[in-house]
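Novice: sequence? don't have it. structure:
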């Protein structure tokens, strides 16, 4: 299944750092996401976009995750000519990850 079937996401940015939330629609799916959606899986899925490290923060009290992706916005909003300089569409890209 793809993540968009059980979760939603939102993207944000600070300079050349992308921030992606991952929140299950049903809190019961938090453990599944905990096991299946690792920082390395996100980095691999976004290869070519995320050049730096990806750090996953778990937020079990609110059943959510935050992925901080370094070196991912082609220099940041003010220095990039990228069509999506803020990386807002990357939340949709994250939700395309396939899990078992």
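Specialist: Cool, got the structure. Computed from a prediction, not measured in an experiment: that's the story for all the values here.
Novice: CA only for contacts and neighbour counts going forward, please
Specialist: Fine.
Novice: centroid residue for the protein?
Specialist: Centroid-nearest residue in the chain: residue 20, 3.7 Å away (criterion: Cα atoms, centre = their mean).
Novice: use this one as the comparison:
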């Protein structure tokens, strides 16, 4: 077993609505999907975004397209129109998630 960053084995797309961020995580190859389900849990995603996400993180599995959808509540310090953060949008959350390391087989 070794560690790999998600960016090496996945694609992500993200956006926001109000104070909620939505991240779609897609396995680059179908065989990676089960590894994602095991390793990329709502708890790990919330920990990865520690200090940014104040609410719950939910995950919806989409095995037919080898993808996961994460909903991060309380993630934008109030949302685009009220936040004083430099980047108050959810667009960059997908790229940030791809920096997460997961444990995976060498193959």
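Specialist: The structure has been received and is ready for your questions. Because the structure is a prediction, the values reported are computed rather than measured.
Novice: returning to what we had before: for the residue nearest to the centre of structure 1, which non-adjacent residue is closest in space?
Specialist: Once flanking residues are discounted, residue 20 of structure 1 sits nearest to residue 11: 4.6 Å by Cα to Cα, 6 or more residues apart in numbering.
Novice: show me what contacts the corresponding residue of structure 2 for the one you found?
Specialist: Matched across to structure 2, residue 11 of structure 1 falls on residue 14, judged by TM-score structural alignment. By Cα atoms under 8 Å, 6 or more residues apart in numbering, residue 14 of structure 2 lies in contact with 21-24, 90-94.
Novice: what segments of structure 2 are strands?
Specialist: Applying DSSP state E to structure 2 gives strands spanning 2-5, 10-17, 20-27, 57-62, 67-73, 101-104.
Novice: may I see these organised as TSV, with distance to residue 33 of structure 2 added?
Specialist: As requested, those are arranged in TSV below (distance: least, Cα to Cα, whole Å):
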stretch	distance to residue 33 of structure 2
strand 2-5	14
strand 10-17	9
strand 20-27	6
strand 57-62	10
strand 67-73	7
strand 101-104	11
